[in-house]
Structures are given as structure tokens and as C-alpha cells.
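A.B. asks: Provided below for reference: sequence and predicted model.
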Amino acid sequence: MNLQEKVLAHKEDVVKGIQGAIQIPSVMEEAKPGMPFGEGPAKALNYFVDLGKKLGFKVINYDNYAAEIEFGEGEEVLGILGHVDVVPEGEDWQYPPYSGTIADGKIFGRGTLDDKGPAVICLYAMKTLLDSGVKLNRKVRMILGANEESGSKCMKYYFNTIKRPQPTLAFTPDSSFPVTFAEKGIIRIAVKKRYSQMGDLSVKGGNAFNSVPEKTHMTIALDQLGNVEEGLKKYNSDNEYKIECELKNGKYHFLSLGKAAHGSRPYKGYNSASALFTFLNTIEVKNSDLKDFLNFYAKYIGMETDGKSLGINFHDEDSGNLTLNVGKVSIENGNVELSIDMRCPVTISNDKVINTIKNTLNNNAEVDVLSNSKALYVPKDSFLVSTLMNVYRNVTGDIKSEPVAIGGGTYARQVTNGVAFGALLASQEDNMHQRNECLEIDKIDTLLKIYVQAIYELAK
């Protein structure tokens, strides 16, 4: 029986299934009775519940936090983890973001790549195996959550609150191929300082830990700075990203411009807040408290994205360098707060990073640890990784690619033996979390073949 040929019979249904899922806006909203993440995520979860029932699977919805869609027998379980929630749609789409429009050979819509599209594809791969009657020794259980993009409270409820069992082994189609065998540790801290004589100074930059701030605004009284015009002229002539300034109501109003990037890859962006503070250190600053802060920032952070000046520029062979992103900056009424996101090499403990920062700062600032997610690491020679690599190579013919480590985080962290596996092929444009997110229809053939073979090899 050729499962890879058989699964392609479902392609038309896959396309319709993805369109239907996309047409349900499922950004996290305010909780409602029986809908812990709002109406949209609950509706999206129930769309998959209904589809699973229609396809003949055993289905359970756990209070609209998560759902199981499964088939097969055996004590051991192969888990397939996906999520039905999406990030906000943003603006300026070519086609409406919740339309599931098909154009230019692509399905357009928020969630086509992350993660509704891959979840539908995996569901029909499961359907192919269910209908084939092939003997499997493990149950196959799709575990769908409704809150991956906003903290994965769905999986915490599923595994910790109602104590559903961990799968024996698992994958999540929520990254890229070939196999993500390691995910860096993620630490988020707030660095705080308090000044009594900063005056009427206000700074606001960025809106998320995991994004490089594209714009930073600052207002400050005229008499607190000198040589501004001359300094700006030099800075703007020397740098690609500019700082604008206007005089209004006796104050300087600065706008520092940078380049946004994902917080796990801050070196691909340009931090507008760091740039502003670097510029201010080149002109006359008359306020001693502001001067002290600028010196502090220059000494410990500056324009760095590797944490070198904090003593945390760790590196390992498997996952590369530590990255540091100052995602948000706030100064108001003398209260300074820096929101910092770090992605730590898999062989370096998060505690070592945190303790090093505290020792380096040596009481020069308060350090609040807001979240601390340990690294994921599954050896390349493990059954899980090696099996998935073989499937990927056999289906695609790509024998050069190797398992990868990433700075991002997936549901694989929620299980004891799991990795991310696809669904982004090397030939696809990665527009997850961006406008015009889309899935090329001709890629669905390859994805169906990969996932049906992967499920079979892991569960047989």
C-alpha cells in the first residue's frame, strides 16, 4: 500500500478545510463563560472538533482550552501538537485576512502557515492511515490548543490542571523543515532604575519583548540638552536609520527610527531605543540623572545583541550564540524600565545567565525575572529526530539539510519527548506573523506525503 499516493486523494478536502479554518478569526480575546480565550479561539477549536468527528475520529474537547482527535490502539501515544489561535492580522493585506481567498495558486489568510494549515494537513494524513487499515502499535493523538500565541495556557491546563498524560513521543508542525531538534532557553527580565532628579523626561519605545523596537519617542525640556542640532546632523549623516527632532512647547520631541525584527534574531533589526541612547551620549546632557542612565546603558547594553557587556555572550556548537533584545523601553517620572528578551544556548542553564546578569550589574539596577523557559534539546541521533529526518529526506530528496536549532519556542517545549517538524519547506516564503500570510497549494502534495509517512513511521 502506497500511503503517499493514497493521501493525495484528500487534497481538495484539505484546501477546503484550511479555508474554513481561516475564516474563523481566532486572536485571543477577553474570556467569556466557557470560552477561556474568547469567542474566536473557542470557535476555531470547535471547527476542528467537528471536522475530526466528521472524519471518524474519537474526539474530546477539554473546556475550550484544548481538544484531542485520535485513533488507534496501544498503550503508547504519538502526539501531534497544533494550535488554532493566531496572532493579530495587522493591516494592508492584499486579500482580506480571514477570507481564505485563493489567488495566484495560494491560499491567503492568517493561520495558513501558523498553524491552522499544517493542522488540517496532519488531520488528513491521519485520516489516510485510519482508512487504510494499516496496523499501528501506537495511538495517534492530535492535541490542539487555543492559546499558543499568548502564553500556551491551553497546554498548561491540558497537562497540569486536568493532568492528561504526556505522549510517548510527539511533533508539532509549527516551525520549518527539516527537524528542529533544539530550541533555545527563553528568559524575559525587567531591568528597573529609579531617579529622583530626571525632570520632565518621557521615553517610550517598542511594544513587545520579542520584537526589535522600530520606533522610540522621547520628550525632554530644551534646557536639559546642548549641541542637539550639530549632534543630529552628524548622527544622521553617519547612520542609515535616522533620528528626527522638532521643538514644541519648550521641549525637544525626538523620534528614533529603526528596523523591526523578531526578538530571537535581534541582529537582523536595528534597535531604535538603543540608537537613541547612543546618540544622546554624543551630545551635551545637562541632567545628571539622565547622564547616569545613559552611561549605564552604554556600559551594559549599547547596541549589542549578544549580551557581551553583561558577561552573558555564551555560545555552544548546537545552537549558536545567546541573543539579547531590548524589546520595550519606558522612562516616566524618573522610573526607568527596560524589557529584555534573551534566547540562551541549549547547553547553558538559564540560571547561569540570570545570575551572571545580577552579578555584573552589582546592585546598580533591580532585575525582575518575568519568565524563564528552559531550553528544549532532543539529540540528533534519537529515534524521534533520526526517523523524522529520514522521512523528510526520502520524500523531498534533500539529503544535505541537517537538523536545526532555533531561538523561537513551540509546543514541543510542552512535552517530554517532542520536536518541531515543518511545516515550512525551504522553497516557501516565510510570512508567518506577517501580512499576506499564505500557503502555496502545490506545496500541499509534498506536505501530505511527509506527514502521512512520518505518522506511520513513528506509530507503526
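C.D. replies: Here it is on my side, so go on. Numbering: from 1, shown residues only.
A.B. asks: drop to CA atoms for contacts and neighbour counts, all remaining ones
C.D. replies: Fine.
A.B. asks: in the protein, which residue is closest to the centre?
C.D. replies: residue 408 (5.2 Å; CA atoms, centre = their mean).
A.B. asks: and residue 130, what does it touch?
C.D. replies: 71-72 (CA atoms under 8 Å, 6 or more residues apart in numbering).
A.B. asks: State the distance from it to residue 456.
C.D. replies: 11 Å (CA to CA, to the nearest Å).
A.B. asks: now swap in residue 95 and tell me
C.D. replies: In terms of CA to CA, residue 95 sits 37 Å off from residue 456.
A.B. asks: let's bring in a second model and compare:
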Amino acid sequence: MKQAHFKKLIQPNKELFYQDLAQLIAIPSVKGQAQVGAPYGIENKRVLEKIMEIAESYGFKAHLVDDAVAYIQVGEGDEYVGIVGHLDVVEAGGKWTYPPFELTKANGKLYGRGILDNKGPIFSCLYGLKLLIDQGYRFDKTIRILFGSDEESGSSDIPRYLNQEKAPVFAFTPDCKYPVVYGERGILNVVFETTLSAQSLALISEIDGEQGRSFVPDVLRCMVEGQALAVQGKRAPSNAPDLGSNGITLLAEKIKETTTNEELKHYFTWLYDCLHEKHLGQGLNMAWQDEMSGYLNVTPYLLEKTKTGFKLGLSVRYPVSFTQEQVMAGLEQAANEQTIVTLVRSLPSLLIDKNRPEIAQLTKAYDDVTGLESTPVTTTGATYARFLPNTVAFGPSFPGQKGIAHNVDEYMDESDLLLNMEIYMHAMLNLCE
């Protein structure tokens, strides 16, 4: 099958593709309270049921594993090539131009929560497989597409799946960037808890505003010595802090310039001097890097007043040649006095042999469609590849595209989404030769 033939398959079917994709976007599949038969909340279970309904309408037989992962399969073999994506999404906070849970086409772009991360890309794999099978193509290997429902909140759905099903012999997840991603940096979420006197704490209010570990906070407010302070930053994904403007450090700057209390001034000066626009760890004396994965990356994501002081949350993504122990030692050394550093989440780094023949097949699919000559890369992101053996990330963002997922007005260029489908069709054929 020629590349031009794939384009001719996709173009006349794209509106039907969008109609079914819109049904997935419409479900606000943000993790909710666990219920019987719905471990990640009713909406996350509902989106799994919807993808199964759509897949069955295409003629696939759909399966549900432990109410956590749905999958379809072509072929009967026990060993399978996998494609794994997720249908859960992060909250649609902030001010959106378009309804977040409605697929909107405008100015050559498709908008909606999950269009990029990850409903659009994983559904394009399913639809691309449908187009190939409708054309009569038969695969020499078993291929399975998995739809998860807890990637954004810890990926506990994958262990549930692996408790009942075999791991793939090889898989890719369309939930990162191109070209093939063979390495993912280690990730630590840490909390700095700093003790301040009751007299100082009485001079400042609670910090008001939306904060979470997946994004750079933007709008924050508080009262300091009777004065109302507010900042307007710019939201961005926590793994791309340079694309945002962090409300935490902006607020620290205002507080240190406003307060007459020496203890408050000292704390917020330390916070500002160490972290404001110092995304590469230089303010913490941790400007570390390696050749494979680049620089360490630091993002403040939480500032919270407690009964005894302040809690500061940091997301740290560290190069693959460094260890968790090295990073924690560096953070403890950089911490302000009267501060306890606590590790709250750890994802070790990941390295896959970039010379695996399957990686060469994915690279060929990408290069054949784009006309480029690519080599495998590493990422600051975290994907299912850390939890499912023999898995690499592959797409959907093209080089230079950053800061779209987890943001307001999440979008994909229409042409890019269709180009993804084309690449994934080539990838499925290549992997199943």
C-alpha cells in the first residue's frame, strides 16, 4: 500500500472519524471517586464503555479488563504487538475560548480536552486500523489497541491490566512526541515544609488559586498585612515550565516586596531567588545535564499555607544518568533552614535499547510519511512506557510543538491529527510484517 493511498483512505472518512471522536471528547473523564465497577469514577468508566461501543460498531470485539482498561485485538496469537493510550484527562481549569468537553473545529484546528492528550491520537490508531481492515488488509501478527483510564493520576490501571493479561512483545504509546522516544527522565515530586512562627503566619492569608502537579499555576491571590495581592501568570504543562509564567514565584516576589515582617521576607526571598525563571535547577545549585537527555528541570507547582508554615511542592525531572538519591541529596542541601524535604512521588528514568528492530520500524514509518530523517530521542514527560514492558512513546506532537497538553484551549491542528493517523497506519503495518 502506498502513502498516497493512505491519504485517499483518510480524507473521505475524516468527518465520520470526527463524529465518533466527538463522542469521546464529550465525556468529562477526569478521575472521580471510586465506585463499584468504576475504580476511577463513573465518567472514566463511561468513556471506556463508549470506546467499546464505537469499536464494536466497526466490527471489532471489545474486551474490558478489571473495569480499568479496554482493548480490541486483531489476530488470535497469545503474543501481540500493542498500542496503548488513555481516555482519562486532566481537569479543564482556566478560562477556555471553546467548550472543553465539546469537539470544536476552528481556523484549521480541533479544540477540546483530550484532543491531544490523549483521546485524539489513540482513537486515530483505532480508526486507522479500521480503514486498513476495511481495505482487506490482513496482519501477520496479532495487534492489540489498549485504552487506559488512569494515566493522568498514576497509571494504576496498567498493573490491573497486567494482573490478568500478558504484556506485549513490543508496544508504542501515542502520548508524547516524535520521533521515537527511547528514554524518559526520572521524575520526583517533593514537598518542602518550612516552619514559621505563629506571629508571622498571622500576617498572611491562605493562598487562593488553582494548583496541581500537572501544570504551572497561573492566577494566585492572598492577603498580606491587610493588603490584597494577586498575580496573573501563564499556565503551561509542568514538564515545560519555560513556556509558562509561574504564579508561585510571581506571588513570592510581591510578598517579599510588600511585607515588613523579616521572617516572611526571608522565606519568600529565598523562594523567589532560587526558583523564579530558573527552570534548569541553577537556583538550587543543581544545573545538571547529560548527553542523552539534557538538563534537569524544576517546576514549583504548589504553595500552601499550613498551621505551622508553608508547603512548597516541586516537580523535578532529572537526566537519565543521575539517580533519585543524588537528586534528593541536592534538594536537601538547597532547602531553606527550618525546612523538611519529603519525597511524595517517584518515577525512575526509563531507557529502551534504541537499536531494537521495532524502533527502526517506527522510525521508518515516521520518516516515510514526513520525508524526514530522524533518530530516536528522550523526553521530560512520563508515559505508559514506564509501566508497560517493552513500550516506547511515539508521537503525537511534532518537533517544536510544546505546552499544549494540560493547558486551556487544548488543540491539535486538523492536518496534524490526520497525519498522525497516516503515520500510525504505516507503523502498524511495519510492526506486523
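C.D. replies: Alright, I've got the coordinates. Everything numeric here is computed off the predicted structure, so don't read it as measured data.
A.B. asks: Quick one: map the residue nearest to the centre of structure 1 onto structure 2.
C.D. replies: Using TM-score structural alignment, the partner of residue 408 of structure 1 in structure 2 is residue 381.
A.B. asks: I'd say its match and residue 240 touch.
C.D. replies: No - between residue 381 of structure 2 and residue 240 there is no contact, the gap being 9.1 Å when judged by CA atoms under 8 Å.
A.B. asks: still on that earlier bit, wasn't the residue nearest to the centre of structure 1 part of a strand?
C.D. replies: No - with DSSP: H, G, I helix; E, B strand; the rest coil as the criterion, residue 408 of structure 1 is assigned coil and is not in a strand.
A.B. asks: thought it was touching residue 183?
C.D. replies: Yes - assessed by CA under 8 Å, residue 408 of structure 1 is found in contact with residue 183 at 6.4 Å.
A.B. asks: got a list of what the match of residue 408 of structure 1 touches?
C.D. replies: Contacts of residue 381 of structure 2 by CA under 8 Å, 6+ apart are 176, 184-185, 239.
A.B. asks: how do those residues look in structure 1, which are kept?
C.D. replies: Comparing the contacts of residue 381 of structure 2 with structure 1 on both residues aligned by TM-score structural alignment, their matches' CA atoms under 8 Å, the contacts found in both are 184-185, 239.
A.B. asks: Which ones among the residues you listed map onto strands?
C.D. replies: Mapping these onto strands (DSSP state E) picks out residue 184.
A.B. asks: residue in structure 1 matching residue 312 of structure 2?
C.D. replies: That one, residue 312 of structure 2, aligns with residue 338 by TM-score structural alignment.
A.B. asks: er, residue 203 of structure 2 I mean
C.D. replies: Residue 203 of structure 2 maps onto residue 201 in structure 1, with residues paired by TM-score structural alignment.
A.B. asks: can you tell me which residues contact its match?
C.D. replies: With contacts defined as CA under 8 Å, 6+ apart, residue 201 of structure 1 is in contact with 218-221, 331-334.
A.B. asks: circling back to that earlier point, okay, the contacts of residue 381 of structure 2 in TSV with neighbour count and distance to residue 42 of structure 2 next?
C.D. replies: Formatted as TSV, the contacts of residue 381 of structure 2 follow (neighbours: other CA atoms under 10 Å; distance: CA to CA, whole Å):
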residue	neighbour count	distance to residue 42 of structure 2
176	24	27
184	28	31
185	28	33
239	25	29
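A.B. asks: Could you dump these into TSV and include distance to residue 280 of structure 2?
C.D. replies: Listed next are these as TSV, based on distance: CA to CA, whole Å:
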residue	distance to residue 280 of structure 2
176	21
184	17
185	14
239	11
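A.B. asks: State the pair within the residues you listed that is farthest apart.
C.D. replies: 176 and 185 (12.8 Å; CA to CA).
A.B. asks: Residue 403 of structure 2 and residue 242 of structure 2: what is the separation?
C.D. replies: 9 Å.
A.B. asks: got it, and residue 70 of structure 2?
C.D. replies: In terms of CA to CA, residue 70 of structure 2 sits 36 Å off from residue 242 of structure 2.
A.B. asks: And the two? Which one has more around it.
C.D. replies: With neighbours defined as other CA atoms under 10 Å, residue 70 of structure 2 and residue 242 compare such that residue 70 has more, 24 against 18.
A.B. asks: Can you report how many residues neighbour residue 377 of structure 2?
C.D. replies: 17.
A.B. asks: Quick check: the helix or strand hosting residue 273 of structure 1 compared with structure 2, mean distance?
C.D. replies: Residue 273 of structure 1 is part of helix 272-280 when elements are defined by DSSP states H and E. Taken over the aligned residues, the distance from helix 272-280 of structure 1 to structure 2 averages 4.0 Å (mean CA distance after the TM-score superposition for structure 1).
A.B. asks: can you give me how far that helix is from the chain middle?
C.D. replies: Here helix 272-280 of structure 1 is found 26 Å from its chain centre; the criterion is CA atoms, centre = their mean, to the nearest Å.
A.B. asks: hmm, back to that, out of the contacts of residue 201 of structure 1, which is nearest to residue 351 of structure 1?
C.D. replies: Ranked by distance to residue 351 of structure 1 (CA to CA), the contacts of residue 201 of structure 1 are led by residue 331 at 27.9 Å.
A.B. asks: correct me, but that closest one touches residue 199?
C.D. replies: No - Residue 331 of structure 1 is beyond contact range of residue 199, at 10.8 Å (criterion: CA under 8 Å).
A.B. asks: In terms of neighbours, single out the busier of these two.
C.D. replies: A direct count of neighbours by other CA under 10 Å for residue 331 of structure 1 and residue 199 places residue 331 higher, at 20 against 16.
A.B. asks: Which helix or which strand is home to the residue nearest to the more buried one when sequence neighbours are not counted?
C.D. replies: Distances taken as CA to CA, 6 or more residues apart in numbering put residue 203 closest to residue 331 of structure 1, at 4.8 Å, once the chain neighbours are dropped. Under the criterion of DSSP H and E, residue 203 of structure 1 resides in strand 202-205.
A.B. asks: Check which helices and strands that strand sits against.
C.D. replies: strand 215-221, strand 323-332 (3 or more CA pairs under 8 Å, 6 or more residues apart in numbering; DSSP states H and E).
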